[in-house]
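> Need the 3D shape of this:
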Amino acid sequence: MPTSNDGIWLRTATASPQLVARSAAAAKLRNVIEEVSEYAEHPREKHLGPVVLRRGRRAETTTTDQRLLDSRGPTDWVHTDPWRVLRIQAEFVEGFGALAEVPRAVTVFGSARTPRDHPEYELGRRLGAALATAGFAAITGGGPGAMEAVNRGASEAGGLSVGLGIELPFEQGLNPWVDLGVNFRYFFARKTMFIKYAQAFICLPGGFGTLDELFEALTLVQTKKVTKFPVVLFGRSYWGGLYDWVKNSVYGGGKIDEKDVALLHLTDDIDDAIRVVQEAYKAWEDTH
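As a prediction, this is how the structure comes out:
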C-alpha cells in the first residue's frame, strides 16, 4: 500500500528504508519551515532595503505562540511572496530528500492524452519495461496517458517507477503505477528533479508540456549545464517534422551549430533508444 508524507508518495513494497526515512525527514523540515515563517510576518526589526528601523517598532499585543495557535487570525499572509519563497524551498527539500536514493534513471515525457487502447500507449509500456530490464528507473510526470504507460511497464518488469506530479486546474493525480511519487506546485522545482536524477531524456509523442521539457533539456545540454545527457525523440512519424525544422531551418539559418543538431537522436526502435542511453551512461561513468 502507498504511504504519504505530505507531497511525497511511496509504494512501500518497492521503496527502500532510506527513501522512506528521507521522505519523512523532508516532511518534518517542511513543518519547521512553516512554523518559522511567522517571523517573516512579524519581524523584530523593520527593514527598508539596507535601512533597519528599530525605535519606531510597535509593541506586539500577542505572543508568537498565540499567533501560531490562533486559527481565527488573518490568513492573507500565506499568499505573500515571502511565504512563497519558503514554500519553494520546501519543495526543493522534499524533492531532494525523496529522490536522493533513486538509482540510475531515465526521464520519459509524453502526452497525458494518449488513450490506453492506442498503439503509443503500448509503446510506452514496452519502453518502461525495457528501461527496467536495462537497470534504469523510469521517471515520468506521473500522470495518465503515455506517462502511465511507461510507469506501468517499468513496474510490471520489476523496476522502480517514479512519478513527479504537478498541481494543475485539471489535475488527475498520480497514476496507480507510480511506486515513488512527489507532487509539486511549481514547474521549475519539478523540472530540476527531472534533470538532476536522470541520465537521459526520452520523448514520446506529446504536446506543449513535452515540447517545453524537450527544449529545456536541449538548452541545458547545449550550454553544458549537464553533460553526457542524450535526448531521444521516439517516433519518426511524429517527431520527424520537428527534427527536419531544427536541421533545415534552425541550423540552416545559422542559429545553431552542427553539433547542436547531433544532440537529438531520432528513432523508432526501443533497443536503439536503450543503446543510446547505456552508451551515454557509460561515458558519464568513465569521467566520474
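
> contacts, neighbours, all on C-alpha from now
Noted.

> Report the separation between the residue nearest in space to the middle of the chain and residue 114.
By Cα atoms, centre = their mean, the chain has its centre lying nearest to residue 190, at 3.3 Å. As judged by Cα to Cα, to the nearest Å, residue 190 and residue 114 stand 22 Å apart.

> Locate residue 265 within the secondary structure: which element?
Take DSSP states H and E as the rule and residue 265 turns out to sit in strand 264-267.

> Please generate a structure for the following sequence too, so the two can be compared:
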Amino acid sequence: MSAPTESSRHTNSPLPGSGAWRKNGATHQTADAKLLETPRSSAFTHTDPWRVMRIQSEFVQGFDALAEVGPAISVFGSARTKPDSPYYITGMEVGRRLVEAGVAVITGGGPGSMEAANRGAAEAGGLSIGLGIELPFEQGMNEWVGLGVDFRYFFARKTMFVKYAQGFIVLPGGLGTLDELFEAMVLVQTGKVSSFPIVLVDRNFWAPLLDWIRSTMVTEGLVSPGDLDIFSLADTAEEAVALVLAGKAGEQLAAQES
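Reported below is the predicted structural model:
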C-alpha cells in the first residue's frame, strides 16, 4: 500500500484541543480522540463492524434464552402447510409425543408445520420454542410459541437449532426445509455433531429425492453410500419420535431419570 499523500493527511484535521498531537509540523488525531469523538452521522450503524456487534448480540440473546432448555428436538417443515393437511396433523402429534416423552420442541416459530409442532407441544403442556427469522413474507411468531427468540441472521438462528437440540424431525417442506436438512446432514457427515439423529417423515414424499441421491450422486461418486445412513425414514409421528429419541435426547432423558 502506498503512503498517504500530504493532502490526504490533512483532509480531516482535528480542531485544537481535540486530542491532537504534532509531528514535523503536521497535526494528527490520537486513537482515543477518534474513539470519543461524536460521530457526524449515523453511517457507522450501517457498516460491517456495527453488524458484527449486532450478530454478537443475537448469539448472546440466543445462548441466554436457551441455555437451560434441557433435552430438545428441532422440528422442521413447510410454513405453507395448511391446518387441514395431514402434515399439519402429523406435526401436532410429533410435538405432543415429544413433550410427553419429556423433551422440548424447537421450531422456526412460523406458520404451517412449525405452528403444528408448537401447538402440539403447547397443548400437551410442554416447552414450545420458536426461533423466528426476519423475512418479508412471514408474519412473526405463531401463537403457540411459549419461548420465542427473533433473529435477523440465518446463520445465528441455525446455530441455535443445532446447539440446543439433540436431533431433527423433518416434515415435508420446501427450500427452507431442504436447507436445514442438508446443513444438518453435513454437520453429521463431517463429525461436527455426533449421535445426532435426523428423521424424515413420510417416505413417499422423500423417496424421489433419496432415489436421485442414490442413482446420481452416489453413482457418480459425489456422495458416499454410507452418507445415506445419516438419516432415518418414518411414516408416523410415533415412529419418528421413537427414532429421534434413540440418540442424544434419549440419553439425556435416561441420565435425568437415573
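
> The second structure: matching residues for the strand holding residue 265 of the first structure?
Mapping strand 264-267 of the first structure onto the second structure (TM-score structural alignment) gives residues 231-234.

> What span of the first structure is stretch 143-151 of the second structure aligned with?
The aligned range for stretch 143-151 of the second structure is 176-184, by TM-score structural alignment.

> returning to what we had before: need the contact partners of the match of strand 264-267 of the first structure.
Applying Cα atoms under 8 Å, 6 or more residues apart in numbering, the contact partners of stretch 231-234 of the second structure are 185, 197, 198, 199, 200, 201, 202, 203, 240, 243.

> Show me what the fifth one aligns to in the first structure.
Aligned by TM-score structural alignment, residue 200 of the second structure pairs with residue 233 of the first structure.

> what helices or strands is the host helix or strand of its match leaning on?
Using DSSP H and E, residue 233 of the first structure sits in strand 231-234. Under the contact criterion of 3 or more Cα pairs under 8 Å, 6 or more residues apart in numbering; DSSP states H and E, strand 231-234 of the first structure touches strand 201-203, helix 208-222, strand 264-267.

> buried set for stretch 180-200 of the first structure?
Buried residues in stretch 180-200 of the first structure, counted by 16 or more other Cα atoms under 10 Å: 180-184, 189-191, 193-195, 197-200.

> What is the neighbour count of the equivalent of residue 130 of the first structure over in the second structure?
Matched to the second structure by TM-score structural alignment, residue 130 of the first structure sits across from residue 97. By other Cα atoms under 10 Å, the residues close to residue 97 of the second structure number 22.

> and residue 97 of the second structure, what does it touch?
Contacts of residue 97 of the second structure by Cα under 8 Å, 6+ apart are 121, 237, 238, 241.

> just to revisit the earlier point, residue contacts, the match of residue 200 of the second structure?
So residue 233 of the first structure contacts 202, 203, 204, 239, 264, 265, 266, 267 (Cα under 8 Å, 6+ apart).

> Matching the second one against the second structure, which residue comes up?
It stands for residue 203 of the first structure. In the second structure, the residue paired with residue 203 of the first structure is residue 170, using TM-score structural alignment.

> Who are the contact partners of its match?
Applying Cα under 8 Å, 6+ apart, we find residue 170 of the second structure in contact with 75, 76, 77, 177, 181, 198, 199, 200, 201.

> how close does the first one get to residue 116 of the second structure?
The reference is to residue 75 of the second structure. On the measure of Cα to Cα, residue 75 of the second structure and residue 116 of the second structure end up 10 Å apart.

> With neighbour numbers in mind, choose between these two.
Comparing residue 75 of the second structure with residue 116 by other Cα under 10 Å, the one with more neighbours is residue 116, at 32 against 27.

> residues of stretch 247-257 of the second structure that come out buried?
247, 248, 249, 250, 252, 253.

> Show me what stretch 50-60 of the second structure is in contact with.
Residues from elsewhere that reach stretch 50-60 of the second structure (Cα under 8 Å, 6+ apart): 44, 45, 151, 152, 153, 156.

> The second one: neighbouring residues, count only.
Around residue 45 of the second structure sit 12 other residues, with neighbours defined as other Cα under 10 Å.

> does the residue lying closest to it once chain neighbours are set aside sit in a helix or strand, and which one?
The spatially closest residue to residue 45 of the second structure, leaving aside those adjacent along the chain, is residue 51, at 7.5 Å (Cα to Cα, 6 or more residues apart in numbering). Using DSSP H and E, residue 51 of the second structure sits within helix 48-66.

> now that helix: which residue numbers in the first structure?
Under TM-score structural alignment, the match for helix 48-66 of the second structure is residues 81-99.

> all strands for the first structure, in order.
Using DSSP state E, the strands of the first structure run over 2-5, 8-11, 46-48, 51-53, 105-109, 137-140, 161-166, 180-184, 201-203, 231-234, 264-267.

> The fifth one against the second structure, how far on average?
To tie it back to what came earlier, the one meant is strand 105-109 of the first structure. Mean deviation of strand 105-109 of the first structure from its aligned counterpart in the second structure after superposition (mean Cα distance after the TM-score superposition for the first structure): 0.5 Å.

> Now do the buried residues in that strand.
105, 106, 107, 108, 109.

> Let me know whether the third one touches residue 196 as I believe.
If I follow you right, that is residue 107 of the first structure. No - applying Cα atoms under 8 Å, one finds residue 107 of the first structure not in contact with residue 196, separated by 10.0 Å.

> Could you report the distance from the equivalent of residue 161 of the second structure over in the first structure to residue 23 of the first structure?
In the first structure, the residue paired with residue 161 of the second structure is residue 194, using TM-score structural alignment. To residue 23 of the first structure, residue 194 of the first structure is 17 Å away according to Cα to Cα.

> residue contacts, the aligned partner of residue 146 of the first structure in the second structure?
By TM-score structural alignment, residue 146 of the first structure lines up with residue 113 in the second structure. Residue 113 of the second structure is in contact with 76, 77, 78, 79, 80, 81, 87, 88, 91, 171, counting by Cα under 8 Å, 6+ apart.
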